[in-house]
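Colleague: Sequence below, structure please.
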Amino acid sequence: MAIYPFIRPMIFALDAERAHALTIAGLKAAPLGAPPPSPPALSVRVAGLDFPNPVGLAAGFDKNAEVADKILALGFGFAEVGTLTPLPQSGNPKPRMFRLVADQGVINRLGFNNAGQASAAERLAARDRTRGIVGINIGANKDSEDRIADYEAGVRTMAPLADYLTINISSPNTPGLRALQDEGALDALLERSMAARGADVTPVFLKVAPDLEPADIDAIARIAIDRAVDALIVGNTTISRPDLKSRHGAESGGLSGRPLAALARQRLADFRSATGGAMPIIAVGGIDSAKEAWARICAGASLVQLYTALAYQGPGLGRDIVRGLERLRKRAGFASIAEAIGSAGRTD
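Modeller: From the prediction side, this is the model:
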């Protein structure tokens, strides 16, 4: 949106979490428009779903599934709501969200703050699902005695309302959650979660962290394939700290935005190699332009997601990236964006 550079200083004068809450409130109050048409050549089929374009809004923005259709109306090809836990939880103590303006990044330690799955389920059940693709991201409560049981409960509650369901074990802000990426725990988690669908055929995606060792990547890829996961989302925020200029760079939590881009690119390549291209990958982390989105697609991503860059570039970013991808597709001579997926690694 052309006006955003003029109002951004006022937004940035507010605490980051307060600004986000006001953004959600503004979207809720805005009239619901129709999603703008995407160029037909940008449509992508993943896990049996037809995405009008490959640019999605990542989980974390619309935690309580309040504005999914407003997000789609901004030009995104899909929206992912959550993370939603079985029971409401307030998250970690404030302050817990910090802009790194000089780095075009954010550090957060929110801790799955959300109003719970039952509250979101009412809104999701009432929406017109023909308006576009909405994925639901589920997690475990911080104080749960059986976190795998939390995921089972989330699958049973949310799968019937989702176009796809994301099992999120990638957040660094719930102590011990990333341990579910360990080989034995992950196999049990996926076995029980997939069984919890029953007769429901909602596609299941697995969201993993970028802070992984090579052996972890190979094991995750193998188990995800064995358990018939429909796609991998690679990845989430990082606990690593590259060179940061901002005064908040030493805050604890997960780092997102532009400083994450190099690591996210590497993890995309790692999982593309580990899966042998046998599973769709959704790339997330540091995507802030059509050029970056195109590079991830050519490196093997079927879809891309963004979030942090919206704070710096405004609500028109999704539509801008869609337009830029169409220009890049034409320039490269591909008949469709699907032809570009993984093209950087092909020798034919």
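Colleague: hey, let's count contacts and neighbours off CA atoms from now on
Modeller: OK.
Colleague: what's the closest non-adjacent residue to D211?
Modeller: Distances taken as C-alpha to C-alpha, 6 or more residues apart in numbering put T238 closest to D211, at 6.2 Å, once the chain neighbours are dropped.
Colleague: Let me know how buried the one you found is, in neighbour terms.
Modeller: 24 (other C-alpha atoms under 10 Å).
Colleague: Check L263 too.
Modeller: 18.
Colleague: in the stretch 101-250 of the chain, which spans are helices?
Modeller: Secondary structure of the stretch 101-250 of the chain (DSSP state H, counting those that start in this stretch): helices at 117-126, 147-158, 183-196, 214-226.
Colleague: same for the third one, what does it pack against?
Modeller: Pointing back at helix 183-196 there. For helix 183-196, the elements it packs on are helix 147-158, helix 214-226, judged by 3 or more C-alpha pairs under 8 Å, 6 or more residues apart in numbering; DSSP states H and E.
Colleague: buried sites along that helix?
Modeller: By neighbour count on 16 or more other C-alpha atoms under 10 Å, the buried set for helix 183-196 is 183, 186-187, 189-194, 196.
Colleague: Next: the last one.
Modeller: Neighbour-count burial for helix 214-226, counted by 16+ other C-alpha under 10 Å, picks out 217-225.
Colleague: Next, the angle from that helix to helix 183-196.
Modeller: Using axes from the mean of the first three to the mean of the last three C-alpha atoms, to 10 degrees, the inter-axis angle of helix 214-226 relative to helix 183-196 is 20 degrees.
Colleague: now the other sequence, so there's something to compare against:
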Amino acid sequence: MIFSRLSPLLRIPALADLTRDTLLRMDAETAHGATIAALRMGLAPERSQPDAPELRTTICGLDLSNPVGMAAGFDKNAEVARPLALMGFGMVEIGTVTPRPQSGNPKPRLFRIPEAGGVINRMGFNNEGHDAAFARLKDQRVPAALGVNIGANKDSEDFVADYVLGVQRFADLADYLTVNVSSPNTPGLRNLQADEALRRLLGEVLAARAKARTHVPVFLKIAPDLDEASLDAIATVVLATDLDGLIVSNTTVTRDAVAGLENATETGGLSGKPLFTLATERLAQMRQRVGALPLIGVGGIHSPQTALAKIEAGANAIQLYSALVFGGLDMLDRLKQGLVTAIRAQGKRNLSDLVGTKTADWAAGRGEI
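Modeller: Next up, the predicted model:
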């Protein structure tokens, strides 16, 4: 992620020139590390005024000042949840965290596709593990909905058991949990989206949630690379449980939208602008299948118009990350202002009045921005 502007409190020479363009000249993972370091030191701009009342959103009992969240993948180790919230995100999702620390895949493993506004990653759930994330979060006061995205260690003998451990560890600390079974960078992980495997996973995860002191909402994050039969199967399983919602979607392994461009042949998941249409169509198709079940739309948001399109396709709230690499952190303010403008222009009182108004178009491949 990249700063397009930094706090005027910048005093450290090494960070004084940490602009968006400077970071784009760095290796992608180095730039990401520099941004995390800057946030940890309090060098990010903070929200200057309250969010407009039209943006107030309730999802799964969580009251959000606005529906725009930081997606998982940015703050893998729960280092900067509070600074992100202070910048104005309505929710902040850390992780993915696994029970044991793991180094992830060999570097380089993060690649930009500048011409398309895309990013490919094959990070491989690199993180410091449950204990490190828990230790940081228990001491942070995060003025936004705090999500913890839980995953499984690559060498685990039982992926489902790892997710249960994640629920047990974070259920009483997080405002919501996300079960991430859709990363393409852990071999075999996406198989948990299949019918019987998903039944077992959700059964054990929700049983563990039931034993927690608080009833924390649980979301399932799914891949965009699913055919309609797979969407049907997931919807059938999910609606037979008390799962709270879905996050649609993770990165894609397809490359049609970036064919022939720099880094397009790198292995991993593609995110950013090239993912927008695919992820939004899957979002709308799941909305048609799950009725009023809460949905968080993520994948390819890069402008106020695309943020609005996610809502109209069926999202109750949205998340972004990759587009900030190219658009800068002021994109957050631009998105929120754009949503307010759209609400007022259509004579609505709240963003919720726009949810799903164009689901049919997006589900049929006729969506426009």
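Colleague: Any idea what the TM-score comes out to?
Modeller: With the length set by TM-score structural alignment, normalised by the length of structure 1, the two chains reach a TM-score of 0.95; 345 aligned residues with a C-alpha RMSD of 1.8 Å.
Colleague: ok so, going back, okay, the helices and strands packed on helix 183-196 of structure 1 in a markdown table with distance to A58 of structure 1 next?
Modeller: Output for these, formatted as a markdown table (distance: least, C-alpha to C-alpha, whole Å):
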| stretch | distance to A58 of structure 1 |
| --- | --- |
| helix 147-158 | 17 |
| helix 214-226 | 21 |
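Colleague: so which of those helices comes closest to L165 of structure 1?
Modeller: Closest approach to L165 of structure 1 among these is made by helix 147-158 (7.6 Å; C-alpha to C-alpha).
Colleague: tell me the average deviation of the closest one from structure 2 after fitting.
Modeller: Comparing helix 147-158 of structure 1 with its match in structure 2 after superposition yields a mean distance of 0.4 Å (mean C-alpha distance after the TM-score superposition for structure 1).
Colleague: Would you mind pulling the contact partners of that helix?
Modeller: Contact partners of helix 147-158 of structure 1, identified using C-alpha atoms under 8 Å, 6 or more residues apart in numbering, comprise 85-86, 117, 121, 136, 138-141, 144, 165, 167, 188-189, 192-193, 196-197.
Colleague: go on, stretch 355-366 of structure 2?
Modeller: 280-285, 287-288, 311-316, 367-368.
Colleague: if you set the cut-off to 7 Å instead, what comes out?
Modeller: 280-281, 284-285, 311-316, 367 (C-alpha atoms under 7 Å, 6 or more residues apart in numbering).
Colleague: Translate G56 of structure 1 into the numbering of structure 2.
Modeller: Aligned by TM-score structural alignment, G56 of structure 1 pairs with G69 of structure 2.
Colleague: how far away is the most centrally placed residue in structure 1 from T237 of structure 1?
Modeller: Centrality entry for structure 1: nearest residue to the mean C-alpha point is A58, 3.0 Å, by C-alpha atoms, centre = their mean. For A58 of structure 1, the distance to T237 of structure 1 equals 11 Å [C-alpha to C-alpha, to the nearest Å].
Colleague: next one: S343 of structure 1
Modeller: Using C-alpha to C-alpha, S343 of structure 1 is found at 27 Å from T237 of structure 1.
Colleague: quick one, which of those two is more surrounded?
Modeller: Comparing S343 of structure 1 with T237 by other C-alpha under 10 Å, the one with more neighbours is T237, at 27 against 15.
Colleague: how many other residues sit next to the residue mapped onto H248 of structure 1 from structure 2?
Modeller: Aligned against structure 2 by TM-score structural alignment, H248 of structure 1 finds its counterpart in N263. Around N263 of structure 2 there are 17 other residues, counting by other C-alpha under 10 Å.
Colleague: and the gap between N263 of structure 2 and H302 of structure 2?
Modeller: Taking C-alpha to C-alpha as the measure, N263 of structure 2 falls 20 Å from H302 of structure 2.
Colleague: just A240 of structure 2 next, same as before
Modeller: Per C-alpha to C-alpha, A240 of structure 2 is found 35 Å from H302 of structure 2.
Colleague: do the same with R344 of structure 2
Modeller: Look at R344 of structure 2 and H302 of structure 2: by C-alpha to C-alpha, they are 21 Å apart.
Colleague: next one: G95 of structure 2
Modeller: According to C-alpha to C-alpha, G95 of structure 2 and H302 of structure 2 sit 22 Å apart.
Colleague: the more surrounded of the two?
Modeller: More crowded of G95 of structure 2 and H302, by other C-alpha under 10 Å: G95, with 27 against 23.
Colleague: wait, that one sits on E79?
Modeller: No: the pair G95 of structure 2 / E79 is not scored as a contact, 10.0 Å apart, by C-alpha atoms under 7 Å.
Colleague: Does the corresponding residue of structure 2 for D288 of structure 1 fall in a helix, a strand, or a coil region?
Modeller: Under the alignment (TM-score structural alignment), D288 of structure 1 pairs with H302 of structure 2. Look at H302 of structure 2: counting by DSSP: H, G, I helix; E, B strand; the rest coil, its state is coil.
Colleague: residues contacting the residue nearest to H302 of structure 2 when sequence neighbours are not counted?
Modeller: Nearest residue to H302 of structure 2, sequence neighbours excluded (C-alpha to C-alpha, 6+ apart): A323, at 5.3 Å. When contacts are counted by C-alpha under 7 Å, 6+ apart, A323 of structure 2 is found next to 117, 272-273, 300-302.
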